[in-house]
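>>> Fold the stuff below for me.
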Amino acid sequence: MPAQLGAHEIMEMHEVLTDTIDGINQFELYRPHVTDPQLGTILDNQIQYMIQEYNQMVAAVNQKMQGQTIPTRQFRQRPISTPSYGLNNPTPERPNASIQEMDDRDVASGMLGCAKSSATLRMHAALECADPQLRRMLTQGAVSCAEQAYETFQYMNQKGYYQVPTMQTNTTSTMMSMYQPTYGTSPQIQ
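Here you go, the predicted structure:
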């Protein structure tokens, strides 16, 4: 018997599939502007994963419509480095005056923004799904996009493109010591 899918599920899958197509196209537009071989490898691997994920989602929805179960696949990023914290003479930022100014930092930043946005969209879509298999596939997709974002962040951090500001130790300690464990029990419902 074919599976029943709710209107929300169909509309959310439409949004996620469109977002995936847009992401693949966006990354393909970036490719000619990459000069760093390391970034090129990251970009190419992420494009390949996005294409495979897109094809898997299309197949999964079609299988679901026929009442079959659907598999999931996870993006596996390679660790690049331990994050570097603190600001070290950050480069001033401004929009490029022309496409010829696009560089590796611009490409990586665009990749990072795309992955973050896609992770958010997939998680939102998962929260709207009644079907547990679609929900699992979308949740895994959100995690995979988060891994793609972290891989890109690691590259940017290593190159000094994405510096992580810190607070003074006493500020961090003061803020975090505000939170204490609770030892109470939950109230009894009468």
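>>> When you work out contacts or count neighbours from here on, use the C-alpha atoms and nothing else.
Will do.
>>> center of the protein - which residue?
Cys145 (2.8 Å; CA atoms, centre = their mean).
>>> how much space between that one and Asn45?
According to CA to CA, to the nearest Å, Cys145 and Asn45 sit 13 Å apart.
>>> repeat for Met65
Per CA to CA, Met65 is found 30 Å from Asn45.
>>> How about Ile99?
If you go by CA to CA, the gap between Ile99 and Asn45 works out to 24 Å.
>>> Between these two, point out the one with more neighbours.
Set Ile99 next to Asn45 and count neighbours by other CA atoms under 10 Å: Asn45 wins out with 16 against 8.
>>> And this one, please, so the two structures can be compared:
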Amino acid sequence: MAANYGAHEVMELHEVLTDTIDGINQFQLYRPHITDSELRSILDHQIQFMSQDYNQMVQAINQKGMGQATPYRAPKTQPVYGLNNPQPQSPNTDMNEMDDRDVASGMLGCHKASATMRMHAALECADPQLRRMMQQGAINCSEQAYEVWQYMNDKGYYQVPTMKQMTTDTVIQSYNSTATGQQQLS
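Now for the predicted structure:
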């Protein structure tokens, strides 16, 4: 009898499921350190979504073909560009020093790593449904990361450095379309 999944799929899925558990647990550790109600709301919503995502993955693999990843929806705001008196940063010397910036930064890092892991897993999947589930999971992690990034940007925790407009224009204008890309393919 043939196996339902390939070895790479099973091992990548194992890594993704373990990473999801670790992310949920990590976020639960952060919760007592949050003072901002907006960040607490984001964290609680993301824990709930991550838990549902985990359950959907488990259901999908146990009942092959039964389930799809649900897209993550987060509000979008306009990013703030430029540096505005960024505060110096250094590691905390005690866990009681953890603040909202630390929590948000940890959440952001978790989602970035999970997005990368899930996309890597998708590239190892032979099963089309499992592959799509991993791809959607990577997109979801990316969306959750962006939601946290928006919060950080709005609070001034994650500022976006810019270059002089002349430098930006020089870099952007150094690229031209390829002649092949402009022709219709037969």
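>>> In contact with Asn140 of the second structure: list those residues for me.
Asn140 of the second structure makes contacts with Pro71, Tyr72, Ala115, as judged by CA atoms under 8 Å, 6 or more residues apart in numbering.
>>> The first structure: which residue goes with that one?
For Asn140 of the second structure, the aligned residue in the first structure is Ser144 (criterion: TM-score structural alignment).
>>> Buried ones among the contacts of Asn140 of the second structure?
For those, a burial check counting by 16 or more other CA atoms under 10 Å picks out Tyr72, Ala115.
>>> From the contacts of Asn140 of the second structure, pick the one nearest Gln56 of the second structure.
Set against Gln56 of the second structure, the nearest of the contacts of Asn140 of the second structure by CA to CA is Pro71 (12.0 Å).
>>> Can you give me every residue that contacts that closest one?
Residues near Pro71 of the second structure by CA under 8 Å, 6+ apart: Gln136, Gly137, Ile139, Asn140.
>>> Dump these into JSON lines; add distance to Asp154 of the second structure and secondary structure as well.
Compiled in JSON lines, the contacts of Pro71 of the second structure are given as follows (distance: CA to CA, whole Å; DSSP: H, G, I helix; E, B strand; the rest coil):
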{"residue": "Gln136", "distance to Asp154 of the second structure": "27", "secondary structure": "helix"}
{"residue": "Gly137", "distance to Asp154 of the second structure": "26", "secondary structure": "helix"}
{"residue": "Ile139", "distance to Asp154 of the second structure": "22", "secondary structure": "helix"}
{"residue": "Asn140", "distance to Asp154 of the second structure": "21", "secondary structure": "helix"}
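>>> out of these, who has the most neighbours?
For the contacts of Pro71 of the second structure, neighbours tallied by other CA under 10 Å; top is Gly137, 28 neighbours.
>>> Now do the contacts for that one.
By CA under 8 Å, 6+ apart, the contact set of Gly137 of the second structure is Ala69, Pro71, Ala115, Arg118, Met119.
>>> try it again with 7 Å
Ala69, Arg118 (CA atoms under 7 Å, 6 or more residues apart in numbering).
>>> do the same with Arg135 of the first structure
Neighbouring residues of Arg135 of the first structure by CA under 7 Å, 6+ apart: Ala126, Cys129.
>>> element containing it, please.
Following DSSP states H and E, one finds Arg135 of the first structure within helix 132-159.
>>> what's the following helix or strand after that helix?
helix 169-177.
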